[in-house]
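**Student:** When you get a sec, could you give me coordinates for this:
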Amino acid sequence: MATTFPDPAPAIGPADLLLDLYGGYAALRESAPAHRMTGPDGLPFWLVTRYQDVRSLLADPRLSLDKRRSLPGNYRGLALPPALDANLLNMDPPDHTRIRRLVSQAFTPRRIEQLRAPVQTIADTLLDEIEPLGHADLIASYAAPLPIAVICDLLGVPAEHRRDFRAWTDALITPDRARPEAAGAAIAAMLDFFAGLIERKRAEPADDVLSAMIAARDDQDRLSEDELTSLAFLVLFAGYENTVQLIGNGVLALLDHPEQLAALRAEPSLLPAAVEELTRYDGPAPLAIRRFPREDVTIGEVTIPAGETVLLALGSANRDPDQFERPDVLDIHRAENSHLALGHGIHYCLGAPLARLETGIALATLLRRLPALALDTPRASLQWRPSLRARGLLTLPVRY
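**Tutor:** Here you go, the predicted structure:
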């Protein structure tokens, strides 16, 4: 007979996972298929850690992204205004289907391939600036500015109007408890920025994604004004943030495994497989976006009640030994690599092709131009972002 709570209660909590993410995941996978925990906000959530369960639930229509499905007092998410909140991360079909179909036109294989030369130019320009220095923080000087430039070009954000997106996203992903007003200020700044940007694009449309979305709103009435603003916010936010982590984590993983780095240098054709393995091994999003069951959902001997918050541990699923041989080993020759780092089902990451393209070019250019690349700080001194939702380094000091 199914029980509501795992027995015994998990001895590992969110704070433990921040200290040892993959070791903690391994212990949780062993003890039960799902664990009820208490988050930093004092509210409960369910963590699902095994590959088959995570993959199944990612595509399960019984789990909703709509926050209105949450039990009263069960979930306290980021308080975004409607103009930033009406996006794909809070929607189920049919609204999700309608809006995703519209924005997916910006991420077709043909359009992404057209970005290859511009992405290469951006990567080379960034390395032109830092190569003579002999050392750099690779996050601030390369991994962050590259995807910002790419996604801004895609949306049509003029260079003179580009702001400090990283400061805004940091304020939202890892709020400063000592300065609770910082997140509100970041939200207000983003809302003001997108309102102004849309106004300028309405006055002077161009051949870019944002102009196309505005046309869909104004001429075809396929979006509400809030949906338009939220969609622009999501494309910029998601199109940039995950790729920063993916590039930074990937470089560190290769530096941690010199034999894999040497193999990739010797055989550049391994790059696509290497990008997939780096994404599996230490992806940018340990957790999928929260979900709320429409009805009670049973996983093994555990029943998750309707309306409670469910987090699907992508990072744990990607290290599950029942799915991957030697899952804790980085192997760029790995043949079978059906990782879940970019999701699965109707909510699969829309920008996955762009993230793969950017990461591949970023790594290939870096390894080609900086053959003596090495860490410029003790490995133990590296600091990770204090968040289970975004797996990324604060800095990555390197020398070359």
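**Student:** Only C-alpha atoms from now on, for both contacts and neighbour counts.
**Tutor:** Will do.
**Student:** give me the element residue 176 is part of.
**Tutor:** Residue 176 belongs to no helix or strand when assigned by DSSP states H and E.
**Student:** and it, how far is that from residue 22?
**Tutor:** 25 Å (C-alpha to C-alpha, to the nearest Å).
**Student:** who has more neighbours, these two?
**Tutor:** residue 22 (19 against 13; other C-alpha atoms under 10 Å).
**Student:** Residue 316 is in contact with the more buried one, correct?
**Tutor:** Yes: the pair residue 22 / residue 316 is scored as a contact, 6.7 Å apart, by C-alpha atoms under 8 Å.
**Student:** Mind jotting down where the helices sit in the stretch 301-400 of the chain?
**Tutor:** 314-317, 352-369 (DSSP state H, counting those that start in this stretch).
**Student:** Tell me which residues are up against the shortest one.
**Tutor:** If I follow you right, that is helix 314-317. With contacts defined as C-alpha atoms under 8 Å, 6 or more residues apart in numbering, helix 314-317 is touched by 22, 25-26, 29, 49-52, 54, 280, 282-283, 285-288, 339-341, 343.
**Student:** Could you also give me the structure for this second sequence? I'd like to compare it with the first:
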Amino acid sequence: MTTPTEVRHYPFGDPVRLDPHPTAMTLLREEPISRVRLPYGGEAWLVTRYADVRSVLSDPRFSRAATVGREDVPRVRETPAMPNIPTSMDPPELTRLRKLTMTAFTTRRVQELRPRAEEIVEDMLTAMAAAGSPADLVEALALPVPVTVICEMLGVPPRDQHRFRDFSDAIMSTTAVPDEERLAAFAAVAEYLTEQIAERRAHPADDLLGALVVARDNDDRLSEDELITLGLTLLVAGHETTANQIANFVYVLLTAGEWDRLRADPDLVPAAIEELLRYIQLGNGGAFPRIAVEDVELSGTLIRAGEAVFVDLAIANRDETVFPDPDTMDLTRHHNSHLAFGHGFHHCVGAQLARLELQVTLTALLRRFPNLRLAVPADEVEWKTGMLLRGPKALPVVW
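**Tutor:** A predicted model of the protein is given here:
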């Protein structure tokens, strides 16, 4: 049984573009289960190896619910984990919520959204072309596409969609805004959803939020707080990750010299998306601690009951025992079992929707703007800081 000797501060430092931190990469190779100290709550275990990460994510002895409301749990934010949010729940409560939403995100239902997603993307690209070169790809395309899609699914009218763009950055902040501002943004979205829920009780609607209201009122399967926080989670998580990844994908393809290759062979897009999901470091680490509810031995390391554990999905996606030549972006990589959408109990329920949006957006962008390129040198692209997710603040492009 091994015992790590050094406790490192985590996250390891400010992110540099989309690059994995060198310390994390060293730990993957030399100390895949290590000790770290978080900004709040003390020390924890950090797990970086692919097989160990999958074990933690699928083992009920590692609990997310045990972190709720506890000041002594290691974390990157001042405020402890909040209750009733799917990311802070364990089965069977989590299973109940997932069953209510998964019917809206099956492969068949998501594919039925393809024509509307294609229409949304084409309209935005037409507007971008009309406005002329240069353009900010974040503002013109990467952000509004997933916002529009998830809002339409939930039934949020167009006149209100700007609210989630205004508040979601604050909700996803770690240090970019004070915690009071983050919680105020959370409360503002919750208040809006409370109004929308009341509207659907008075006037039932055939949308996802309406379906959740029916499940709560007729079957008594969702508490009021669960209904509100589930709607909020779907709205924020349903667009933030995809919006950042659209911009990240384009940045990487343009700077790595792979844009022309995809333009010449658009059939590569689905495989390219899976490889970009694996290759790109989206998260900044430290988002979702788990607590061991009993002693667990993980690859020869004893994790005692009550100790906190973090997993690094992006670093696990660089594990050479699973991905040959992992630090090379290979758009033709086969059998790409990456962990970009998580694994186990908390595997992203919207993974198929995200894939659809990424495929539709990238395919259309390659076709409409085959000569796309950055409008500024790559090292002048400004990146978000103090956030759970990485992405450019703006991505100036010309064509």
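**Student:** follow-up on the earlier one: now the helices of the stretch 301-400 of structure 1 in TSV, with distance to residue 86 of structure 1?
**Tutor:** Output for the helices of the stretch 301-400 of structure 1, formatted as TSV (distance: least, C-alpha to C-alpha, whole Å):
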stretch	distance to residue 86 of structure 1
helix 314-317	24
helix 352-369	21
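**Student:** Nearest approach to residue 138 of structure 1 belongs to which of those helices?
**Tutor:** For residue 138 of structure 1, the closest of these is helix 352-369, at 10.1 Å, according to C-alpha to C-alpha.
**Student:** Return the set of buried residues in the closest one.
**Tutor:** Neighbour-count burial for helix 352-369 of structure 1 flags 352, 354-364, 366-367 (criterion: 16 or more other C-alpha atoms under 10 Å).
**Student:** Also stretch 376-386 of structure 1?
**Tutor:** Applying 16+ other C-alpha under 10 Å to stretch 376-386 of structure 1 flags 385-386 as buried.
**Student:** which ones are touching the residue positioned nearest the centre of structure 2?
**Tutor:** For structure 2, the residue nearest the mean C-alpha position is residue 241 (3.9 Å; C-alpha atoms, centre = their mean). Applying C-alpha under 8 Å, 6+ apart to residue 241 of structure 2 gives the contacts residue 389.
**Student:** How about the one 4 residues further on?
**Tutor:** If you count contacts by C-alpha under 8 Å, 6+ apart, residue 245 of structure 2 has them with 142, 282, 391.
**Student:** Tell me how many other residues crowd the aligned partner of the last one in structure 1.
**Tutor:** Using TM-score structural alignment, the equivalent of residue 391 of structure 2 in structure 1 is residue 392. Using other C-alpha under 10 Å, the number of residues around residue 392 of structure 1 comes to 27.
**Student:** from what I can see residue 392 of structure 1 touches residue 248, true?
**Tutor:** Yes: here residue 392 of structure 1 lies in contact with residue 248, judged by C-alpha under 8 Å, at a distance of 7.0 Å.
**Student:** Would you map the strands across structure 1?
**Tutor:** 34-38, 44-48, 63-64, 135-137, 292-293, 297-299, 302-304, 310-312, 374-375, 397-399 (DSSP state E).
**Student:** for these, which one sits closest to residue 203 of structure 1?
**Tutor:** Per C-alpha to C-alpha, nearest to residue 203 of structure 1 of the strands of structure 1: strand 63-64, 37.6 Å.
**Student:** what packs against that closest one?
**Tutor:** In terms of contacts (3 or more C-alpha pairs under 8 Å, 6 or more residues apart in numbering; DSSP states H and E), strand 63-64 of structure 1 is packed against strand 292-293.
**Student:** mean deviation of the strand it packs on from structure 2?
**Tutor:** Strand 292-293 of structure 1 differs from its equivalent in structure 2 by a mean of 1.2 Å after superposition (mean C-alpha distance after the TM-score superposition for structure 1).
**Student:** Give the aligned range of that strand in structure 2.
**Tutor:** With TM-score structural alignment as the criterion, strand 292-293 of structure 1 aligns to 291-292.
**Student:** Count the neighbours of residue 371 of structure 1 for me.
**Tutor:** If we define neighbours as other C-alpha under 10 Å, then residue 371 of structure 1 has 10 of them.
**Student:** From residue 131 of structure 1, how far off is it?
**Tutor:** When residue 371 of structure 1 is compared with residue 131 of structure 1 (using C-alpha to C-alpha), they lie 11 Å apart.
**Student:** So residue 146 of structure 2 is in contact with residue 243, correct?
**Tutor:** Yes: using C-alpha under 8 Å, residue 146 of structure 2 makes contact with residue 243 at a distance of 6.2 Å.
**Student:** nearest to residue 199 of structure 1, of the helices of the stretch 301-400 of structure 1?
**Tutor:** helix 352-369 (26.8 Å).
**Student:** Now check residue 226 of structure 2 against structure 1: what is it aligned to?
**Tutor:** Looks like residue 226 of structure 2 aligns to residue 227 there (TM-score structural alignment).
**Student:** mind listing what that match touches?
**Tutor:** Contacts of residue 227 of structure 1 by C-alpha under 8 Å, 6+ apart are 83-84, 86-87.
**Student:** Can you match these up with structure 2 and say which hold?
**Tutor:** On the basis of both residues aligned by TM-score structural alignment, their matches' C-alpha atoms under 8 Å, what survives of the contacts of residue 227 of structure 1 in structure 2 is 86-87.
**Student:** how close does the match of residue 391 of structure 2 get to residue 173 of structure 1?
**Tutor:** 11 Å.
**Student:** quick revisit: out of the strands of structure 1, which gets nearest to residue 233 of structure 1?
**Tutor:** Using C-alpha to C-alpha, the strands of structure 1 put strand 63-64 closest to residue 233 of structure 1, at 21.4 Å.
**Student:** And residue 126 of structure 2, what's its match in structure 1?
**Tutor:** Using TM-score structural alignment, residue 126 of structure 2 lines up with residue 128 in structure 1.
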